[in-house]
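Engineer: sequence first, then the predicted structure, then my questions.
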Amino acid sequence: MQTDIAIKVSLGGMRRVFEAVDDCLHVEHYSVADPNVSLAKLTRENGNRAITTSLGSGVGTFVVAARDSELRLEQKGRVLFQGLMVEDSLTFVEGPDPIAVELQSDACLYVLTFLREPFRGPCSVVGGRFNIRDVRLRDLIGEICESSPARRGELTKDFSRLAFEHYRSLPRVHPLSAWRLSRVRRYAESRLDRRMSLEELADVAGFSRAHFAATFKAATSMSAHEFLLRMRIQAAARLLIGTDLALVEIALQTGFQNQPHFTTVFKRITAVTPRKWRKSRRSAVMAQSREQMADGVVVIEHLPGQPEGFLPHALH
C-alpha cells in the first residue's frame, strides 16, 4: 500500500485536507498520478466524543463507508446526511464547497475527491448528491488503495463510471428530506426500547407507508428495517462498553425480544458475540488510557449521550 502521509495524533490539531483532528483520528493520504484526483482514508478508533472535520473541496466527492459509521454531512450549512452510514454504502456530493463531516462514533471512510469534473458519462445528478450501496464499489476502492499511483488514476475512473451506472439504474425517487429524517429520528430515539411500526414512523414523517419506505431507502441506501437493526446494535454497543449491564438487560433496553435474538443479530453485523466484543473493546480502551496517561494526556472517558441516527420500522 503506497501512501503519501499516515498521521495518528494525540490531541486536536490542523492537518491539510482534514482540518480538525482528534486523539483517535488516523488519516492516510494516497498518492495518485492523476492530478485531478485526491484520495484519503479516515479511520477513527475508540472515540469518546463527537468530532468535526472538513473533507476539503472539489467538483465532486465520493464518501465510502468501509464499516458502519455514524456521521453527519453538511455543505454550506445544509444537512446532506445524518445518521448511520452502513458498511459498503456510498454517498456522492457535487459542488465546490467544502463538506463538513461530524463523526459520532468509530468510523472508517474512504474519501475520493475529483478536483475537476468527475468521469460520469451522460448522467445528471438529482440535487447534486445520491446514496447507493454496492459491495463491488467497496472492493474497487480497496483495490485502488492497494495499487500503484499510476494504476489508481485509471481505477478511479472505473469507480466513478460504476457508481454513476448504478445511480442511473435506481428508481427516480427523491430522498426523504433531512428535516423529516431528523423528526423521525428524534421520535424514535425516545422509544428505542419498544417496537415501532413502519406506519407509525411514516405518520411522523407525514407520508403514507409506501411513500415513506421508498423515500427513506433513497435517503439512506437501505430498508428501514435494516437501518433499525443497525441502530439498535449501535445503541447496544454503547451500553456494552459504557455500562456493566447484563446482556439480557441491554437486549431489552435496545428493543430486542430476548438475549439470544440480540446475540444472533449482533454477531451477524459485527462478526463477534456481544460478550467478546465488550471484552475486546474494554481492553483496547484501557490500553489507550494507560498510553495517554504515560504521555501526560488527560482523557475524559465517557460516551456520547445521544446517538445520531434514524430508527425506523419494527424489529420482527
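Structural biologist: Perfect, I can see it now. Every value quoted in this text rests on a predicted model; they were computed, and no experiment measured them. Numbering: from 1, shown residues only.
Engineer: drop to CA atoms for contacts and neighbour counts, all remaining ones
Structural biologist: Fine.
Engineer: residue 72 reaches residue 101, doesn't it?
Structural biologist: Yes. Between residue 72 and residue 101 a contact is recorded at 5.5 Å, counting by Cα atoms under 8 Å.
Engineer: which stretches of the stretch 51-200 of the chain form strands?
Structural biologist: Taking DSSP state E, counting those that start in this stretch as the test, the strands found in the stretch 51-200 of the chain are 51-54, 60-65, 69-75, 78-85, 89-94, 99-103, 107-114, 129-133.
Engineer: specify the angle between the third one and strand 99-103 in degrees.
Structural biologist: Meaning strand 69-75. Comparing the axes of strand 69-75 and strand 99-103 via axes from the mean of the first three to the mean of the last three Cα atoms, to 10 degrees yields an angle of 150 degrees.
Engineer: tilt between strand 69-75 and strand 107-114?
Structural biologist: Angle, strand 69-75 to strand 107-114, by the same axes, to 10 degrees: 30 degrees.
Engineer: list the buried ones in strand 69-75?
Structural biologist: By 16 or more other Cα atoms under 10 Å, the buried positions in strand 69-75 come out as 69, 70, 71, 72, 73, 74, 75.
Engineer: and residue 156, how many neighbours?
Structural biologist: Using other Cα atoms under 10 Å, residue 156 has 25 other residues around it.
Engineer: this is the comparison structure:
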Amino acid sequence: MISSSTSYPEPAADVVRKTLVSRIGTENQWRCPVDEDAGARQRGNILVSRWTRNDTQALEVVNPGSAAHHCIAMNLKCTSLTFSHAGRTLVRGRVTAGALQITAPGVACRATFESPGDVLHLFVSQQVLGECFEDTFGRPHAGDIRIDDPRLVRDPALERLGQALAVSQSDDAALGKVFTDSVSLAIVSRVIARHFTVSERQTREASALPAWRLSRAVEFVEAHLAEPIGLADIANSTGLTRMHFASQFRRATGMRPHEYLLRRRIDHAQKLLRETKYNVLDVALSCGFRSQAHFTTVFKRIVGDTPYCWRTKANVDR
C-alpha cells in the first residue's frame, strides 16, 4: 500500500463534459448493475451501483467478472467477509469502511458475507480510463489500461469521495447527475493517478545495487574508515550519482549508506578497544569520528553501552 500523504494531480474539469455517468442503482445481484443501465453500458459510460444487505446470516456470492469493465469496489461500512479474486483468497475477516479494491475485466470473484454489508461499485470502461489517464498525465496511454492489482487500497481521499457519492441526495435530477458525474470521475482519476504513479516509482526503485558496485563501495568504506568521507565519496567510487547510489544501496543491503558507514566504524572501534590499549579518544579519531562525545553517542546507540563500559566488560569476559 501507498501513503495517503502522497499528492496526486487533480482530475481536469473538462473530463466531466466528455463522459456521462448513470444514476446510482441498487444491485439485485452482487457486482451486477441493474438492467436499466444496459444502454449506458453500451455507450461505454461509468456505471455506479450499490450492493447492500442487512441480513446477519452468511451469504455466498459469485461474479464471473465483466467482459469489458474494471470494477472499483468501495466498502462503505465495516463488514466481515471472505473475498477471493481469481481463485486466490485476499481477505478473510473484518474489512474497514473506505477499503477499496479493483478488479480487471474478465476476472472472477467470490465472496462470503458473514455480516451486513454495504459496497459501492463503479464499472469503468476503457474509454473512461483512457480519458482520465490523458487528463491526469497530459498524454495518451499506449494501448489499453489494465489495472490488475487486487490488493486493498486505503486512501482517505477516496474514502471521502465514495461516502459523498453514497449519501448524495438531490431533488434536481440534473444537478444530482452532475454531482454524480464529477465525484465518480474524480474517484477514477485518483485511482489512475495512484496506480501509475506507484508503478513508475516501483519501476525506478526496483533495481538493487549490482554486486560488483556493492563490492567497490564496501572496499572504499573499509579503506577510508578513519577519514571524513561522505555519501558523494562512496557514490563516486561506484560511478553513480548520490541519489541513484543511495536508493540502490539501500535496496541491496537494507540500510542507508550513512548507517552502514557508522556501523562499520563502530565494528572497527570495537576491534581497537578489544585488541589495543588506545584510549577512547584515540579510538574515536582512528574510526573517523571528530569528537569523543559523538563517538560515544553513536557507539551507545548501536552497541547499547558506552565505549568505556563495553571495553571493561569485554576484558572481563576475555
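Structural biologist: Perfect, thanks for sending it. In this text, all values refer to a predicted model and were calculated from it rather than measured experimentally.
Engineer: fetch the TM-score of the aligned pair.
Structural biologist: After superposition, the two chains reach a TM-score (TM-score structural alignment, normalised by the length of the first structure) of 0.40; 159 aligned residues with a Cα RMSD of 4.0 Å.
Engineer: circling back to that earlier point, among the strands of the stretch 51-200 of the first structure, which comes closest to residue 26 of the first structure?
Structural biologist: strand 107-114 (9.4 Å; Cα to Cα).
Engineer: helices and strands around the closest one, which ones?
Structural biologist: Here strand 107-114 of the first structure touches strand 37-44, strand 60-65, strand 69-75, going by 3 or more Cα pairs under 8 Å, 6 or more residues apart in numbering; DSSP states H and E.
Engineer: distance to residue 270 of the first structure added to these, as a markdown table?
Structural biologist: Compiled in a markdown table, these are given as follows (distance: least, Cα to Cα, whole Å):
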| stretch | distance to residue 270 of the first structure |
| --- | --- |
| strand 37-44 | 16 |
| strand 60-65 | 15 |
| strand 69-75 | 13 |
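Engineer: the ones you listed: which one's closest to residue 266 of the first structure?
Structural biologist: Relative to residue 266 of the first structure, the nearest member of those by Cα to Cα is strand 69-75, separated by 15.6 Å.
Engineer: just give me the longest helix of the second structure.
Structural biologist: helix 173-205 (DSSP state H).
Engineer: now that one: buried residues?
Structural biologist: By 16+ other Cα under 10 Å, the buried positions in helix 173-205 of the second structure come out as 177, 179-194, 197.
Engineer: looking at the helices and strands packed on strand 107-114 of the first structure, which is nearest to residue 265 of the first structure?
Structural biologist: Nearest to residue 265 of the first structure, of all those, is strand 69-75, at 17.5 Å by Cα to Cα.
Engineer: from the contact counts, what lies against that closest one?
Structural biologist: Judged by 3+ Cα pairs under 8 Å, 6+ apart, strand 69-75 of the first structure is in contact with strand 78-85, strand 99-103, strand 107-114.
Engineer: tell me the secondary structure for residue 121 of the second structure?
Structural biologist: Assigned by DSSP: H, G, I helix; E, B strand; the rest coil, the conformation of residue 121 of the second structure is strand.
Engineer: ok, it - contacts?
Structural biologist: Going by Cα atoms under 8 Å, 6 or more residues apart in numbering, residue 121 of the second structure touches 31, 47, 48, 49, 50, 51, 71, 72, 73, 74.
Engineer: any figure for the gap between it and residue 101 of the second structure?
Structural biologist: For residue 121 of the second structure, the distance to residue 101 of the second structure equals 10 Å [Cα to Cα, to the nearest Å].
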